[in-house]
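[1] Next come a sequence and a model predicted from it.
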Amino acid sequence: MDKVRLGLIGGGPEAFIGQVHRYAAFMDNQYQLVCGVFSRDQQKNHEAGEQLLDNSSRAYSSIHELIEKESALPEAQRVEVIAIVTPNISHFEFASAAIQAGIHVFCEKPATFTLAQSRQLQQQLEQSPVLFGLAHTYIGYPLVQEARQRVIAGELGDIKKVVVEYSQDWLAAKLNNQDSKQGSWRLDPNMAGVSCCVGDIGVHAANLAEFICDMPITRILADLASVEDNRQLDDDAAILVRFKNNARGVLIASQISVGEENNLSIRVYGSKAGLHWQQQQPNSLRIMPGDQPAQEIRTGFDYLSDEAKRFTRTPAGHPEGYIEAFANLYSAFADAVKRARTHSVKHSNANGVPGITEALAGMQFIESSVKSSQSGNQWLALDTFDPGSNK
């Protein structure tokens, strides 16, 4: 198989999310890891190169050295995609440099440190054939795709109400995680940006709601808090939302809800029916018609939409989860990169993978949530971005 040549920025062997990206990229045998900048600590960077690369000399000291030396290689050997899995502060610098060098980018969310930087990336991409993918993992689940298709088909009728929740407990003080490596940078405004909880998980919840409902959030009223003492950024959020059709919504995001693991769930209520999906039980989708018994939709059956089938890997009754969902995005991005080798494509044509449109929407959601909360919980209007523009 002609694999896509991948470079990793950040995500050395000890990094949780870096390991997840590697698992996802390698699952379908579509990528070969050829180079990287795995750590700012050059000893750790060298050790990671020895462990992860066939040629450890391609473990570079910086993104700039990577671009310079990879660009000097024959086209058939040089890196094609870089995956950015560093703290938020460096996303824009690395993505911008890669785009300028003509290298495709797959980036952790949020895409940038500020909305202004996301707009700069958009301008760069408009002038470039480079593809840009964003790691909104949860739309990679088959039944999230199915939920969206049932909304689009009108099975729920007019959307009236959306309740989306993403609750965790790993930043609760009683769990003694405040000083962990993962927690420390996410709670540091110089590394994470204006928000911890909303920027880390609230933006996932917003993206999931916009994707399934096939329409953007247009207004929000946010109440963010640092529930635990001595934190500069939020660890808990409650946000009222309005969608393009004026549907009402509630978004809950929390990293201090003791007892919660990774509780991402969504309920969508229309004029004809409702639906319910939970990330911790991802192979089931509950459809709730107003005049019939509720139905449980399961993965692996022929009655599912083509979109859900495309992201389904195993027969019914064989559970699929987070890594598989992530791998679905990586594989879809690889297909787009391979197509771009021989065809002219635009940045918004990344085979359904979230991209710069979702990056803009996400950064605006984060910054507006903070602004709404700090201004006394005022309603704020958002620019509308078409959530389907990256098909």
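    Sure, I can see it.
[2] all contacts plus neighbour counts: C-alpha atoms, from now on.
    OK.
[3] right, and residue 207 touches residue 357 too?
    No. At 10.9 Å, residue 207 and residue 357 do not qualify as touching, with contact defined as Cα atoms under 8 Å.
[4] all helices for the stretch 1-150 of the chain, in order.
    Applying DSSP state H, counting those that start in this stretch to the stretch 1-150 of the chain gives helices spanning 16-26, 42-52, 63-71, 91-100, 115-126, 142-152.
[5] Structure two is appended below for comparative analysis:
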Amino acid sequence: MNTLKMGIIGGGPGSMIGDIHKITATPSGKAQLVCGAFSSDPKKSQEKGKSLGLDQNRIYDSFQDMIYKESKLPQAERMDFVAITTPNYLHAEVSKLALEAGFHVMCDKPLSFDLEEAIDLQKVVRKAKGIFAMTYTYRGYPLLKKAADLVASQHLGNIRKVRVNYSQGWLSNMIEADGHKQALWRTDPTKSGNGGTIADIGTHAFNLLESVTGLRVSRLCADVSTLVKGRQLDDDTNIILEMENGAKGVLSVSQICTGEDNDLSLQIYGDKAGLVWDNSQPNELNLKYPDFTTDSIKSIEKEGESMTEVNIPGHSPYFTEGFQNIYEAFFKAIENHDKPLTHSFMLPGIEDGVRGMLFIEKAIESSNKKVWIELQN
């Protein structure tokens, strides 16, 4: 397989996620960063591109300029795929433009500004030649794929109870008022959409729950709250769920849990066994049985494979491994011309993104109306 040429849109100076895309897509040698439009501010875009050693002619002032000019280059020179690391409100617009120009796309979550945009983009993806994938990062964790396999094999039996919790504390105070870059756009409804915390980490929790259990949420009753006075978007959400098989569930996400870095956990209970995974020990999966015994499954290092480890506050080294595994699945799909995507746990696609936007919209509707809401698309 020839080295794929990568472009990045977003991820300017001070951004964490853009750097993560670059360092996890390129270490295997299967991809090389060749261009980027890193900021809506041309000076900042140039600054970032130069720091990455890019040719000045391949550092663009806007994503529109980048996609147009790259599409006009000879096939051997132009980028093959683009990583979209912008705030939410640009995800769908940039994805659509890139797909229509013939590029493959790796997009951050959530998929779009709102559900209507998501459904429109889904139509574009289905017609496009390029492959569209998303970075629901925890889908790249080997032990969570193992968990999904155990559930699918009926090792747990009939699923009856599910719980997912994702707690952070970085928005415990009104840091957006002090100009905190990441907080500013994530708490701004013109940049983030109608969802704050529910969009930022709630979609992670929701996608993890559905992908590992293999079950869809059929309906929900939500309390979507803003607990820091003066904040424009939600920062705490608690939801009661009912799964399509009748199982009961709870999803809780918050970014105002003071002192918490990145506390994510998943519990699935069937009539034969229970399964427990915690991000504080991401290389361990615990199985619990009716006689109160426990089996522990631990991840095994992959021989001959080098995983990139980067120190990210609140995250384990498995976070970047998850990113890298998703990119490896993405590259394989490109190599095999796998369009439309066949189901792969480690390669989330457009359906995951649309489902996530449906979840945000229906949870907020449920909270506003204080009623149970069906979750179907």
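    Cool, the structure landed. In this text, all values refer to a predicted model and were calculated from it rather than measured experimentally.
[6] Would you mind reporting the TM-score between them?
    TM-score of the superposed chains, computed with TM-score structural alignment, normalised by the length of structure 2, equals 0.93; 368 aligned residues with a Cα RMSD of 2.0 Å.
[7] quick one on the thing from earlier: buried deepest among the helices of the stretch 1-150 of structure 1, which one?
    Stretch with highest mean neighbour count among the helices of the stretch 1-150 of structure 1: helix 142-152 (a mean of 23; mean count of other Cα atoms under 10 Å).
[8] after superposition, how close is that one to structure 2?
    Superposing on structure 2 and averaging over aligned pairs (mean Cα distance after the TM-score superposition for structure 1), helix 142-152 of structure 1 comes out at 0.5 Å.
[9] Next, the mean deviation of whichever helix or strand comes after that helix compared to structure 2.
    Next in sequence after helix 142-152 of structure 1, counting helices and strands by DSSP states H and E, comes strand 159-167. Taking mean Cα distance after the TM-score superposition for structure 1, the mean distance separating strand 159-167 of structure 1 from the aligned residues in structure 2 is 0.4 Å.
[10] Contacts for strand 159-167 of structure 1, please.
    201-202, 205-206, 209, 213, 245-257, 260-271 (Cα atoms under 8 Å, 6 or more residues apart in numbering).
[11] Drop anything exposed from the residues you listed.
    201-202, 205-206, 209, 213, 247-257, 262-270 (16 or more other Cα atoms under 10 Å).
[12] which ones among these are found in helices?
    205, 206, 209, 213 (DSSP state H).
[13] Please enumerate residues in contact with the lengthiest helix in structure 1?
    For structure 1, the longest helix by residue count, based on DSSP H, is helix 322-342. Under the contact criterion Cα under 8 Å, 6+ apart, helix 322-342 of structure 1 has outside partners 4, 20-21, 23-28, 30-31, 104, 131, 133, 135, 137-142, 311, 349-353.
[14] Quickly note the distance from residue 366 of structure 1 to residue 15 of structure 1.
    25 Å (Cα to Cα, to the nearest Å).
[15] Ok, residue 94 of structure 1 next?
    On the measure of Cα to Cα, residue 94 of structure 1 and residue 15 of structure 1 end up 18 Å apart.
[16] before we move on, what about residue 159 of structure 1?
    40 Å.
[17] the more surrounded of the two?
    residue 159 (21 against 16; other Cα atoms under 10 Å).
[18] Distance of the more buried one relative to residue 22 of structure 1?
    To residue 22 of structure 1, residue 159 of structure 1 is 38 Å away according to Cα to Cα.
[19] swap in residue 358 of structure 1?
    From residue 358 of structure 1 to residue 22 of structure 1 the distance is 23 Å (Cα to Cα).
[20] With residue 86 of structure 1 instead?
    As defined by Cα to Cα, residue 86 of structure 1 lies at a distance of 14 Å from residue 22 of structure 1.
[21] what does residue 85 of structure 1 give?
    To residue 22 of structure 1, residue 85 of structure 1 is 11 Å away according to Cα to Cα.
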